[in-house]
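K.L.:
next comes the sequence, and after it the predicted model I'd like to discuss.
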Amino acid sequence: MTIYPLKFNPILKERLWGGTKLGDIFDKPIENDITGESWEISTVKGDISVVSNGELSGKSLQDLIDTNAEEVLGKSVVSRFGKEFPILIKFIDAKQDLSIQLHPNDELAKKRHNSFGKTEMWYIMDADEGADLIVGFNKDVTKEEYQKSIENDKLLDLLNYEKVKEGDTFFINTGKIHAIGAGVVLAEIQQTSDVTYRVFDFNRKDKDGNLRELHTEMALDAMDYTKKDDFKVAYDTTTDTVNEMVDCPYFKTNYINLTKNLKQDISSRDSFTIYMCVSGEAIVANEFGEATVKKGETVLVSANSKSIELKSKRATLLEVTI
């Protein structure tokens, strides 16, 4: 099957902590002032991406995978994940602090939820002055110390805060307590999973006046209680080349800063390729066609592509493969 670079209709998510920047900055068609997420590429049940460009417009990504799995995903991806798209791609606007949470690993998620775990990475696209993230603990703690801090409403005293600016990148492995802070807009790449253990939500109430559910007990056996400085990603920003950012078992992400056209031979890749445009505008082309992406847009190139050409005089892209 000849599959040109595919764009999808954004799946917009209303969130208690969301704002308007997905519309203000990226021109997403938001309908309210608490839009927190734009799911760019998804096959999560009930939130399956639909093609928005070209002759395949209106087709769902899952339909394309079901009928052309190896061509879309790659043989190696199908051997690992079957006909499931293994990652979920999002843009997130945090007008308020997100809840403090963590995600279980594959083993625990499979046992409890028949799901994958949730390893993820964040690339900061915009941040208000003074904005920060919570990533991990500020010291080693015991399970008992952690439980006591929850009981006494002192959890915040144990957490590590990181000031952020555009371009900062964080890798969030399973078990690590974390939260996105107010004033941050970011690109998120994660395993296909919606399993989250919320442990503290600043005692906020939803629109109906109810406190949101916490997962205090479930989090205890999923959490890493040690202080680790393994989350900040250092990467090269050399122009017009592919710079490695993250290489983990679930996804690989590269940073590409374009000032001219860049052609890549991907005949041996055996994986789909995703481009998230985090600044500027570019044309993504394979042998079957092309698509234009601007800041805040995403494109999927099928695994049966032999080459990719990125055409731009000014753009920054995150390249994601398996």
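P.N.:
Right, received. Where do you want to start?
K.L.:
when you work out contacts or count neighbours from here on, use the C-alpha atoms and nothing else.
P.N.:
OK.
K.L.:
go ahead and confirm residue 159 touches residue 141.
P.N.:
No: Residue 159 is not in contact with residue 141 according to C-alpha atoms under 8 Å; the separation is 10.3 Å.
K.L.:
these two: who's more crowded?
P.N.:
Neighbour count, other C-alpha atoms under 10 Å: between residue 159 and residue 141, residue 159 has more, with 18 against 14.
K.L.:
grab the nearest non-local neighbour of the more buried one.
P.N.:
Nearest residue to residue 159 in three dimensions, chain neighbours excluded: residue 137, at 4.4 Å (C-alpha to C-alpha, 6 or more residues apart in numbering).
K.L.:
next one: the one you found relative to residue 156, how far apart?
P.N.:
9 Å (C-alpha to C-alpha, to the nearest Å).
K.L.:
neighbour-wise, which of these two wins?
P.N.:
Taking neighbours as other C-alpha under 10 Å, residue 137 and residue 156 compare with residue 137 leading, 23 against 16.
K.L.:
and residue 149, that's in a helix?
P.N.:
Yes: judged by DSSP: H, G, I helix; E, B strand; the rest coil, residue 149 forms part of a helix.
K.L.:
what's the closest non-adjacent residue to it?
P.N.:
Nearest non-adjacent residue to residue 149 (C-alpha to C-alpha, 6+ apart): residue 155, at 4.8 Å.
K.L.:
do the same with residue 253
P.N.:
Residue 253's closest residue in space is residue 320 (C-alpha to C-alpha, 6+ apart), at 4.5 Å.
K.L.:
contacts only, for the one you found.
P.N.:
By C-alpha atoms under 8 Å, 6 or more residues apart in numbering, the residues touching residue 320 are 251-254, 273-275.
K.L.:
quick one, what contacts residue 100?
P.N.:
Taking C-alpha under 8 Å, 6+ apart as the test, what residue 100 contacts is 134, 177-179, 198-201.
K.L.:
ok, and the most crowded of those?
P.N.:
Within those, most neighbours by other C-alpha under 10 Å means residue 177, with 25 neighbours.
K.L.:
hmm, what's the outermost residue in this structure?
P.N.:
Within the chain, the residue lying farthest from the chain centre (C-alpha atoms, centre = their mean) is residue 152, at 32.9 Å.
K.L.:
what about the closest residue to residue 127 other than its chain neighbours, how many residues nearby?
P.N.:
Counting by C-alpha to C-alpha, 6+ apart, residue 184 is the residue found nearest to residue 127 once chain neighbours are left out, at 4.5 Å. By the criterion of other C-alpha under 10 Å, residue 184 has 26 neighbours.
K.L.:
putting a second one here so we can go through both:
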Amino acid sequence: MKKQILKVLPFFEARIWGGKRMLETFNYETDVFPVGEVYNVVALPNGADCLIEGKDMTLSTLYKDYPEWFNCDTEQLPIRVNLLDPLADLSVQLHPDDAYALQYDNSRGKPEAWVILDTPEDGKIEFGHHAKTKEEFANLAHNKEWGNLLKYLPAKKDYFIDIPAGTLHAIGRDVLTYNISRNADLTYRLFDYDRIEVKTGKKRELHIDKVVDNVLVPDTSKGFVWYDSYLKDGCEITDYWDEPGLYTLSRIKVQEQGYYEMNRFAFITVVEGKGEISGTRIKKGETILVPEGLGELKITGNIDAFIASYKNEKKEVE
């Protein structure tokens, strides 16, 4: 198959804190309910896996069968993108690093990052903790002294927040976020507000001991960071993160017409507006894959979009 821009169809996950609002916000249609997460880019074979529009294949199959579209140093697609708009606070959780995840759960770790797309005035996130030692953390956690342990931050619209492995976190109610992470699905929950899962009639599983094993102590998290944008070729561009072996993330806004140079493959997710990208029509909530090597993109319309990509980890020359 010749390299071309393709639309990646969203993969929906039901969540205890989900509802219909995500569908209404981005004009999605699905029988999944209550929708909590929309995976705009996910490629886990025999698991969460986006479909490719008009090609009768999943994203993981495309990655395997057409490696030259990506030119990556990883067996599976290395990045994942999703949108969240929870109607209740998410569980307080963390993700382990690669070594721990592989040893105990045969998975990769899942460092991630968010950009806050919208938030109410009282919007907040849980981020980090107040414990000074692992022993203090474990004691507070096992005794459920959440008020003394958990740290909360006011959510800041259009700000970026980095969440390394081992960082305690939770998106708060009504805080709409764009998320990028490694293409993995391993979460350890510390606290879930004693909620009951409707399907099972039971509380969701917690992983307190694994959280204690992995949590970063002392907490040195930086919280929200603002990145200034710059203008180039008709585009307003914000570059958030560019780490080989992890992910690259930028945001691009275009009014009427702009040009954007692509050196690597990329997934472009529109969060506001509509238009065309090199002849492919795209609107709010949709994602396209731009294979490596297509070069400069011509963008027309009124578009606010995120560009997610990956650079191969540099190897030292022996």
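P.N.:
That came in fine, so what should we check first? Worth saying up front: this structure is predicted, and the values here are computed from it rather than measured.
K.L.:
so after superposing, what's the score?
P.N.:
The TM-score (TM-score structural alignment, normalised by the length of the second structure) is 0.89; 304 aligned residues with a C-alpha RMSD of 1.8 Å.
K.L.:
quick check: the aligned residue for the residue nearest to residue 149 of the first structure in the second structure?
P.N.:
Correspondence of residue 155 of the first structure to the second structure, assessed by TM-score structural alignment: residue 146.
K.L.:
roughly how far apart are the aligned residue in the second structure for residue 201 of the first structure and residue 37 of the second structure?
P.N.:
Matched to the second structure by TM-score structural alignment, residue 201 of the first structure sits across from residue 192. Separation of residue 192 of the second structure from residue 37 of the second structure (C-alpha to C-alpha): 17 Å.
K.L.:
check residue 90 of the second structure too.
P.N.:
Note on residue 90 of the second structure: its distance to residue 37 of the second structure, by C-alpha to C-alpha, is 11 Å.
K.L.:
do the same with residue 289 of the second structure
P.N.:
For residue 289 of the second structure, the distance to residue 37 of the second structure - C-alpha to C-alpha - is 20 Å.
K.L.:
likewise for residue 160 of the second structure?
P.N.:
19 Å.
K.L.:
next: residue 81 of the second structure.
P.N.:
As for residue 81 of the second structure, its distance to residue 37 of the second structure is 10 Å (criterion: C-alpha to C-alpha).
K.L.:
neighbour-wise, which of the two wins?
P.N.:
Shown here are residue 81 of the second structure and residue 37; by other C-alpha under 10 Å, residue 81 has more neighbours (24 against 21).
K.L.:
contacting residues for that one?
P.N.:
39-42, 178-181, 308.
K.L.:
could you pull out the helices for the stretch 101-250 of the first structure?
P.N.:
106-113, 143-151, 216-220 (DSSP state H, counting those that start in this stretch).
K.L.:
for these, give me a markdown table that also has mean neighbour count and distance to residue 266 of the first structure.
P.N.:
Compiled in a markdown table, those are given as follows (neighbours: other C-alpha atoms under 10 Å; distance: least, C-alpha to C-alpha, whole Å):
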| stretch | mean neighbour count | distance to residue 266 of the first structure |
| --- | --- | --- |
| helix 106-113 | 14 | 29 |
| helix 143-151 | 14 | 47 |
| helix 216-220 | 15 | 41 |
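K.L.:
export the ones you listed to TSV and tack on distance to residue 64 of the first structure?
P.N.:
Below are the helices of the stretch 101-250 of the first structure laid out as TSV (distance: least, C-alpha to C-alpha, whole Å):
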stretch	distance to residue 64 of the first structure
helix 106-113	26
helix 143-151	46
helix 216-220	36
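K.L.:
out of the contacts of residue 320 of the first structure, who's nearest residue 29 of the first structure?
P.N.:
Of all the contacts of residue 320 of the first structure, residue 29 of the first structure sits closest to residue 275, with 20.5 Å by C-alpha to C-alpha.
K.L.:
quick one: that closest one and residue 300 touch, right?
P.N.:
Yes: in this structure, residue 275 of the first structure is within contact of residue 300 by C-alpha under 8 Å, at 6.6 Å.
K.L.:
quick one on the thing from earlier: residues contacting the match of residue 201 of the first structure?
P.N.:
90-92, 204, 206.
K.L.:
find the nearest non-adjacent residue to the aligned residue in the second structure for residue 178 of the first structure, please.
P.N.:
Alignment note (TM-score structural alignment): residue 178 of the first structure maps to residue 169 of the second structure. Spatial nearest neighbour of residue 169 of the second structure, excluding adjacent residues (C-alpha to C-alpha, 6+ apart): residue 127 at 4.4 Å.
K.L.:
and the counterpart of the one you found in the first structure, what does it touch?
P.N.:
Alignment note: residue 127 of the second structure maps to residue 135 in the first structure; criterion TM-score structural alignment. Neighbouring residues of residue 135 of the first structure by C-alpha under 8 Å, 6+ apart: 159-162, 172, 176-179, 231.
K.L.:
separation between residue 135 of the first structure and residue 143 of the first structure?
P.N.:
Applying C-alpha to C-alpha to residue 135 of the first structure and residue 143 of the first structure gives a distance of 17 Å.
K.L.:
and for residue 266 of the first structure?
P.N.:
Relative to residue 143 of the first structure, and taking C-alpha to C-alpha, residue 266 of the first structure is found at 47 Å.
K.L.:
quick one: the strand or helix carrying residue 14 of the second structure aligns where in the first structure?
P.N.:
Using DSSP states H and E, residue 14 of the second structure sits within strand 11-19. Mapped onto the first structure using TM-score structural alignment, strand 11-19 of the second structure covers residues 11-19.
K.L.:
give me the mean distance between the matching stretch and the second structure.
P.N.:
Average distance, stretch 11-19 of the first structure versus aligned residues of the second structure after superposition (mean C-alpha distance after the TM-score superposition for the first structure): 0.9 Å.
K.L.:
corresponding residue for residue 289 of the second structure in the first structure?
P.N.:
The equivalent of residue 289 of the second structure in the first structure is residue 300 (alignment by TM-score structural alignment).
K.L.:
how close does that match get to residue 237 of the first structure?
P.N.:
Distance from residue 300 of the first structure to residue 237 of the first structure, by C-alpha to C-alpha: 23 Å.
K.L.:
among the two, which residue is more densely surrounded?
P.N.:
Shown here are residue 300 of the first structure and residue 237; by other C-alpha under 10 Å, residue 300 has more neighbours (23 against 16).
K.L.:
how many other residues sit next to residue 251 of the first structure?
P.N.:
18.
K.L.:
please verify my assumption that it contacts residue 319.
P.N.:
No: between residue 251 of the first structure and residue 319 there is no contact under C-alpha under 8 Å: 10.2 Å.
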